[in-house]
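Novice: structure for the following, please:
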Amino acid sequence: MFSQFQQLDRAFTVCQDVKGFAAKELMVKLVGRKVLLRGKKETQSEDGKGFFCYKYEVFKWEWDLPEGVDPDGLTCFISSEGQLHIKAPRQALTPTLERNVPIQITLAGGAEAEALLGSEVGADGIAKA
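Specialist: Modelled structure (predicted):
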């Protein structure tokens, strides 16, 4: 079994050789940010003389999704060559919402500042009590 992992432009791509396994014998599962691939199959053969041969094959692969990859966009398919492709796109950049940031004014000087805070300011810019 051969596995190939690529990270192109922060996207996630895995190509795993699963020749000899049917799709129903494979399971791809996403747990948190971990991608799990499991394969399991059992074959039975008879030699014609009453002897049976059982073959049981199991494999398990795990990959961590890198930061910046969208786990909700995870997809997989099997090619005609028996290659399982698992892909996830990079996350779209979240646009920054526009907002005004208020400017706070800090007055220096103890009692004088307190007097200005409690008074009205006239048209000439001078505080009135």
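
Novice: C-alpha from now on. contacts and neighbour counts both.
Specialist: OK.

Novice: give me the number of residues near I86?
Specialist: Residues near I86, counting by other Cα atoms under 10 Å, number 19.

Novice: before we move on, what about L74?
Specialist: Neighbours of L74 under the rule other Cα under 10 Å: 17.

Novice: quick check: it touching K87?
Specialist: Yes. Using Cα atoms under 8 Å, L74 is in contact with K87, at 5.6 Å.

Novice: ranges for the strands of the chain?
Specialist: Per DSSP state E, the chain carries strands over the ranges 3-6, 12-17, 26-31, 34-46, 52-64, 75-78, 83-88, 120-121, 127-128.

Novice: return the distance of the fourth one from the chain's centre.
Specialist: Put simply, strand 34-46 sits 27 Å off its chain's centre (Cα atoms, centre = their mean, to the nearest Å).

Novice: please give the structure of this sequence too, so both can be compared:
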Amino acid sequence: MKLDKDKFSVLLDVKHFSPEELNVKVVGDYIEVHAKHEERPDEHGYISREFHRRYMVPKGIDPAALTSALSPEGVLSITAPTKAPQVERSIPISRQEKPAVTGK
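Specialist: Reported below is the predicted structural model:
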């Protein structure tokens, strides 16, 4: 997990899993990664794999901006830009026709 001034990123080696066997979701303030494949033959016999990872979304990161991608080498990257710092701005004042507080 890495947090730079302009980007948040998580990199995971998932070369033993196909994209269909991976699930990335946001639950509350956490990113959850689940990978699983059923038993399959390999050079030593049969193997099954499964893992769960959970990462807290840092402050200043919009969970809705998270994206994920799988590289040809089997590296899953989950990234999001950091929110731009709040810029000072003036708020215009409008005139109301009705009183804000009414007497009883």
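
Novice: about what we covered before: can you list the strands of structure 1 in TSV and add distance to G110 of structure 1?
Specialist: Shown next, in TSV, are these (distance: least, Cα to Cα, whole Å):
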stretch	distance to G110 of structure 1
strand 3-6	63
strand 12-17	60
strand 26-31	59
strand 34-46	59
strand 52-64	58
strand 75-78	65
strand 83-88	60
strand 120-121	18
strand 127-128	16
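
Novice: and of the ones you listed, who's closest to T94 of structure 1?
Specialist: Evaluated over those, closeness to T94 of structure 1 peaks at strand 83-88, with 17.4 Å, by Cα to Cα.

Novice: give me the most central residue, structure 2.
Specialist: Residue closest to the mean C-alpha point of structure 2, counted by Cα atoms, centre = their mean, is L66 at 4.0 Å.

Novice: aligned partner of that one in structure 1?
Specialist: L66 of structure 2 maps onto L74 in structure 1, with residues paired by TM-score structural alignment.

Novice: for that match, which non-adjacent residue is closest in space?
Specialist: For L74 of structure 1, ignoring the flanking residues on the chain, the nearest one in space by Cα to Cα, 6 or more residues apart in numbering is A88 at 4.3 Å.

Novice: I61 of structure 2 now?
Specialist: T82 (5.1 Å).

Novice: counterpart of the one you found in structure 1?
Specialist: Aligning on TM-score structural alignment places T82 of structure 2 opposite R90 in structure 1.

Novice: circling back to that earlier point, the residue nearest to the centre of structure 2 against T79, yeah?
Specialist: Yes. If you go by Cα under 8 Å, L66 of structure 2 and T79 touch, sitting 5.5 Å apart.

Novice: list the contacts for the counterpart of F21 of structure 1 in structure 2?
Specialist: Aligning on TM-score structural alignment places F21 of structure 1 opposite F17 in structure 2. F17 of structure 2 is in contact with A35, K36, H37, G74, counting by Cα atoms under 8 Å, 6 or more residues apart in numbering.
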